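> Sequence plus predicted model, see below.
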Amino acid sequence: MDSGMEKGVSRVDDGPASQTEPEANAAQQNSATQPRERKHYSFYLSILMLSMIALIVTWDVTALSLALPVIADELHGTNFQSFWASIAYILGIAVTQPIYASISDVVGRKYALYASILLFGIGCIIFATATEMNVIVAGRLIKGLGGGGLDVLQTIILCDITTLKERPRWLGVLSMANAVGAVTGPFIGGAFSEQIGWPWLGWINLITVGITFVLAFFFLHLTPIEGDIKDKMRKLDWSGFALFTVIGTAVALPLSWADTLYGWGSWQTLVSLIIGLLLLVPFAFVEKRAAVPMIPYQIFDNVSIITGTVSGFLYGSMMNAILLYLPLFFQAVYLQTPSEAAKSTLPLCCLLVAMSIIASLLIDWSRKYRIAMWAGWSFITIFLGLNYTIGGNTSRAQAYAFQALLGAGLGTALASTMIAVLASVRRVDDEGLAVGMLVTVRFVGSLIGLAICSTIFSSIFQKGLSALKDLPEQLAILEDPSQAVGFIPRLREIKVSEDIMQVVTGAYEDAFQTIWVVLAAFSGLGALLSVLTREHSLEKDDVGRQGFKAPSSE
């Protein structure tokens, strides 16, 4: 352990930017001629464990979207309870991600991982055995408290057990697991809720997270952090944790319910947002004086870290919004069933999976990431913009082609942005903090992006529907534009004149097209930031103080 720590400390002042071009080229040539070190089998089982975590977290987010209406109907839940069943998990993740990252950096990754697995498992049991919606909400909240740790620790631990030199290909493996979860989640949610029984969504997750615990306990061999547990606990930023929990809750809730449960101008939304934003001032003072601050502001010491973090925020704001609204687009504009719409998004999902892997492998081969960043963000911007031209009269082939190329851009940007941030970190022991911050801002971006898109959708839809003076009884619910998204599955069942139907589908079409333009503007900013990002060397063999230690060396 001492030698590993000395190695990490010896590179504190030698940031990636300090390596000259000749040195980088020489290192690249040297790495090409040297055979890769053979890993202990426990390393590969640890990678399997991290991939299972990525799969679990993504499944839990995507599978419930189709299962929740079935659960609410069977348990006689109200719309209010259904909303909280959905938001409870997101809230749990939002307030715990940076806390887990900070605790794991002081106490140790494995202890934080065990805690998150325990909470997630308890939440699975509560969810699977629930007999009323309030219990479903409680189970989802506890799962979120554990899921926040699983989500952020999977990438942090990967940074611990790999060097920057070898990391691109392993990030490709995790990206594949995340993408597979996103693709299969809706199908699993629909099949389990309609055919097998929705409680099995909880039992399957419990079994999977149980296997994850066994793999972590027996095969994840990390160098322990020396020191007394009491000293470690005293170092933790308890004041920061408490304040951030309040801030995260106060900001995440109104972003989630705005224009759905309450309006943007309601006192519930405004008061909560204002309180959360005002508390940022004392939070900044608390973090400045903390021995080990929860927000690792010390890592933001170069342009590439800043641009990479902002790019991660922008990526989160686009990714979840695209995955939510694209299936709804096919249901509303082409009047497809939910299962047909899920199949129609396969071109995007498949290319996203493929390119996240291919981009990682190309970066691993070329040892360069800026070109991949430029290509990824440019593809996203171009084909999000071109999606504006897709409507009810557009051929399916054109719609599928545009979204496939959009998926290629999303996959490429996902892999390259993560690698760019890690390559820009100057101290190897700060890499876990940097990636934890990136995962957190990406999640916060998704909340803000969804809130913005929800508001835009309601506003544009209401404007488009204003052409109808009096709505037929079957469409009366659409007088409240916040109900427009929830009404989409019923569009195929209504019986109205063709003229009225054209106005309704046209209002939906305009709303979706406006969202694509707004998201394209976000992506355009990401493309600009990718130009400002510097190319740093990937030839770093440093291992952090919690690096992987094979059993044979113990």
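Structure received.
> C-alpha only now, for contacts and for neighbours.
Will do.
> Just confirm residue 544 contacts residue 3, I think it does.
No - the pair residue 544 and residue 3 fails to qualify as a contact (C-alpha atoms under 8 Å) at a distance of 10.7 Å.
> So if I had to pick from those two, which one is more boxed in?
For residue 544 versus residue 3, the count of surrounding residues by other C-alpha atoms under 10 Å is larger for residue 544: 26 against 9.
> Just confirm the more buried one is within a strand.
No - using DSSP: H, G, I helix; E, B strand; the rest coil, the assignment for residue 544 is coil, not a strand.
> ok, now which ones touch it?
Listed by C-alpha atoms under 8 Å, 6 or more residues apart in numbering, the contact set of residue 544 reads 4-5, 8, 160, 428-429.
> distance of the residue nearest to it when sequence neighbours are not counted from residue 164?
The shortest distance from residue 544 to any non-neighbouring residue, by C-alpha to C-alpha, 6 or more residues apart in numbering, is to residue 429 (4.9 Å). If you measure residue 429 against residue 164 using C-alpha to C-alpha, to the nearest Å, the figure is 12 Å.
> got it, and residue 274?
From residue 274 over to residue 164 (counting by C-alpha to C-alpha), the distance is 41 Å.
> and what of residue 85?
Relative to residue 164, residue 85 is positioned 39 Å away (C-alpha to C-alpha).
> swap in residue 410?
22 Å.
> isn't residue 8 right next to residue 543, touching?
Yes - using C-alpha under 8 Å, residue 8 is in contact with residue 543, at 6.2 Å.
> More neighbours: which of those two?
Using other C-alpha under 10 Å, the more surrounded residue of residue 8 and residue 543 is residue 543, with 23 against 18.
> Let me see the contact set for the more buried one.
4, 7-8, 160-163, 428-429.
> With residue 291 instead?
Residue 291 is in contact with 235-237, counting by C-alpha under 8 Å, 6+ apart.
> same deal with residue 526?
Counting by C-alpha under 8 Å, 6+ apart, residue 526 has contacts 310-311, 314-315, 377.
> Narrow those residues to those in helices?
310-311, 314-315, 377 (DSSP state H).
> Residue 278 versus residue 148, what's the distance?
Using C-alpha to C-alpha, we find residue 148 at a distance of 25 Å from residue 278.
> Got another one to weigh against that:
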Amino acid sequence: MAASISSESTQLEAAQNAQKREEEKQETKSEKPSVGGSPSEQKEEVPEQKIEIPQSSEIDNIDADADKDVAKQPDPVIGRRAAILLFVGLAMASFLASLDGTIIATALPRIASDFKAQAQMSWVATSYLLTYNAFQPLYGKFSDIFGRKVMILFASVTFMAGSAGAGGASGMTMLIAFRAIQGLGASGLLSIVLIIISDIFPLEERPKYQSIIWSVFGISSIVGPLLGGVFVQQVTWRWCFLINLPLGVVTIASVVLFLHLPFERQELRVQLARIDYFGTAFIIITVICLLLPITWGGTTYAWSSPVIIALFVVAAILIAILIWIESKATEAVIPPRLFKNKTVSLLFGVNFLTGMGFLGVIFYSPIYFQVVKGAGATASGLHLLPMVLGLVIASIASGLALAKIRDYRVFIWVGTVMMCIGTGLCQLLDADSGMGQQIGFLLIVGLGIGLILQTCMLAAQAAVEKEDMAVVTALCGFFNSIGGGIGIAMCSALFNNHLASGFAKFSPAVLAVIAQYNIAESITAVQDLPPDVKALVVDVYVKTFQFIFLCITPISGCAFLLSLFIRKLRMLDPSEIIMGAA
């Protein structure tokens, strides 16, 4: 092959002057696709391209037209060694952003107890998910406008600033605010990392490095709850956030030293005009107006109170305004045309419902293990391992099996059924449930979710044209995450309402003992109650957890029903797969 290229190069050099006009014609055709042309001319272009690509040495000076063809077959834009060292930093960024979403699960009960703010506990997660969801779709556009390097450094610094503030928080309100800042940074880390990988690695090597990123997500999901439990018991829950600071330095250093991608700036007014400011603002406001009544309903306010009703009405009005704004936007964050595609809308719905169920289980299972089973924070993290391992195993297995079972729907059907069965079985968990039941039920839930998430993303990509794949991939992640935020808020409201109604049935003497141990503010204090009162309280908690799983099960069932209407889709060509929905 190399000898053939060298021979043809020599012939071209010898006849360079004679073929000058012909070469200029071919260069014109390479810049602007020709319409028509004789078969002989088309055949002559093939060896010409084979010779020019290996001989190109000025990769850093790729022009704007060539940048548009990166997804087809990009040339390397930085040195091999620099690319590998940069990838280490990118993998660290992915690890941090993914870890931050799970490490808080086992630490949350202790945080709520320390700040005596159990009613606000869900907002520690919800505030993070809110900013993560609102800004994730924009980071891709911002990186095109302002450059990859600037935006990933902005995301890294923002994430580290949020981590430092959360680690030093003096109250629940301050913690929630800095968690929102963390979410703003994390959304950029997760989005831009995969964009940069597409820039620096050629197509044939890209799946290898993308699979490493997926593995990092899986590892952080397993390590997160366990590490959170270790910090709570051995040091302090504040290290759940402070650990991001030294690790974040690795990402910043690798980006500063090794990320040098070609970038052509536009006029500032043109750049800013491409940002959908109104769409982003209304997404944030709309989501808040949806989350607030779900969180406050039945606890801070009655469901029939004017405040709750007014917030739901405002949310409905804002959704209508948001649809109108996005229909007029030049580059909409959520393009309305995608929702005209029935299959895409169904997949968004499945992702949304899966997120609701998944986050509800992963945030309330540790509380079950700590209150009902008397497990410490570290042990409760270990109890989550079956579900997370099931998720990772199913995600990898579905990717491998898809090459043989060439129908996305099969995996979504099986996954939603398994999730429904798993959450249904979790209703059987009580104070006497053995380790086998705990592991088995959560493993089934994890396997189901693992089959759904990755396959839904690939199916959504297959349902749209190539130019919409990046947008639809980001929206799959958006709907999954926003579903998780609403799921947590919903479960929190249901949990508090059911628990309060259970305690209301106790005699005044029992309530006096409970008040003495401050159970309302500290969940872990349940273990310190007198044995007879503890048995009564634990029984109420058991029934409350069973009620939560009873509510999550039909959500999984609805996801299955939606998936039945998904039409059979074409299989993606490898060059079309965009691994961007984490």
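Looks like it arrived, so ask away. This one's a predicted model, so the numbers in the text were calculated from it and none came from an experiment.
> quick one: the aligned residue in structure 2 for residue 448 of structure 1 and residue 323 of structure 2, what's the gap?
With the correspondence set by TM-score structural alignment, residue 448 of structure 1 lines up against residue 486 in structure 2. Counting by C-alpha to C-alpha, the separation of residue 486 of structure 2 from residue 323 of structure 2 is 20 Å.
> Could you check which of these two has the larger neighbour count?
Applying other C-alpha under 10 Å to residue 486 of structure 2 and residue 323 shows that residue 486 carries more neighbours, namely 28 against 15.
> mind checking how far residue 146 of structure 2 is from residue 254 of structure 2?
Distance from residue 146 of structure 2 to residue 254 of structure 2, by C-alpha to C-alpha: 19 Å.
> higher neighbour count, the two?
residue 254 (20 against 17).
> ok, back up a step: to what extent is the residue nearest to residue 544 of structure 1 buried, counted in neighbours?
23.
> Might one say that it is in contact with residue 10?
No - if you go by C-alpha under 8 Å, residue 429 of structure 1 and residue 10 don't touch, sitting 11.3 Å apart.
> Residue 410 of structure 1 pairs with which position in structure 2?
In structure 2, residue 410 of structure 1 lands on residue 449 (TM-score structural alignment).
> Its match: which element?
Secondary structure assignment for residue 449 of structure 2, by DSSP states H and E: helix 435-462.
> after superposition, how close is that helix to structure 1?
Helix 435-462 of structure 2, aligned to structure 1 and superposed, deviates on average by 1.9 Å (mean C-alpha distance after the TM-score superposition for structure 1).
> what's that helix packed up against?
Helices and strands touching helix 435-462 of structure 2, by 3 or more C-alpha pairs under 8 Å, 6 or more residues apart in numbering; DSSP states H and E, are helix 342-371, helix 385-401, helix 408-425, helix 469-503.
> if we can go back for a sec, more crowded one of residue 148 and residue 278 of structure 1?
Shown here are residue 148 of structure 1 and residue 278; by other C-alpha under 10 Å, residue 148 has more neighbours (27 against 11).
> Map the more buried one onto structure 2.
Using TM-score structural alignment, residue 148 of structure 1 sits opposite residue 187 in structure 2.
> Residue 507 of structure 1 now?
Alignment note (TM-score structural alignment): residue 507 of structure 1 maps to residue 540 of structure 2.
> and if you look at residue 295 of structure 1?
Alignment note (TM-score structural alignment): residue 295 of structure 1 maps to residue 334 of structure 2.
> Just give the number of residues close to its match.
23.
> cool, and residue 133 of structure 2?
The local packing of residue 133 of structure 2 (other C-alpha under 10 Å) involves 25 other residues.
> Just to check, it is in contact with residue 187?
Yes - with contact defined as C-alpha under 8 Å, residue 133 of structure 2 counts as touching residue 187 (7.3 Å).
> on that earlier part again, under a three-state scheme, what state does the residue nearest to residue 544 of structure 1 occupy?
Counting by three-state DSSP, the backbone at residue 429 of structure 1 sits in helix.
> what's the spacing between it and residue 543 of structure 1?
In this view, residue 429 of structure 1 and residue 543 of structure 1 are 8 Å apart by C-alpha to C-alpha.
> Mutual contacts of the two, please.
Joint contacts of residue 429 of structure 1 and residue 543 (C-alpha under 8 Å, 6+ apart) are residue 8.
> SS state for the equivalent of residue 313 of structure 2 over in structure 1?
Counting by TM-score structural alignment, residue 313 of structure 2 lines up with residue 274 in structure 1. Three-state call for residue 274 of structure 1 (three-state DSSP): helix.
> Tell me the spacing between residue 274 of structure 1 and residue 280 of structure 1.
10 Å.
> just residue 46 of structure 1 next, same as before
Taking C-alpha to C-alpha, one finds residue 46 of structure 1 at 38 Å from residue 280 of structure 1.
> More neighbours: these two, which one.
residue 46 (23 against 14).
> quick one: contacts for the most centrally placed residue in structure 1?
Taking C-alpha atoms, centre = their mean, the centroid of structure 1 lies closest to residue 443, which sits 5.1 Å from it. Neighbouring residues of residue 443 of structure 1 by C-alpha under 8 Å, 6+ apart: 94, 313, 316.
> And residue 159 of structure 2, by the same measure?
By C-alpha under 8 Å, 6+ apart, the contact set of residue 159 of structure 2 is 181-186.
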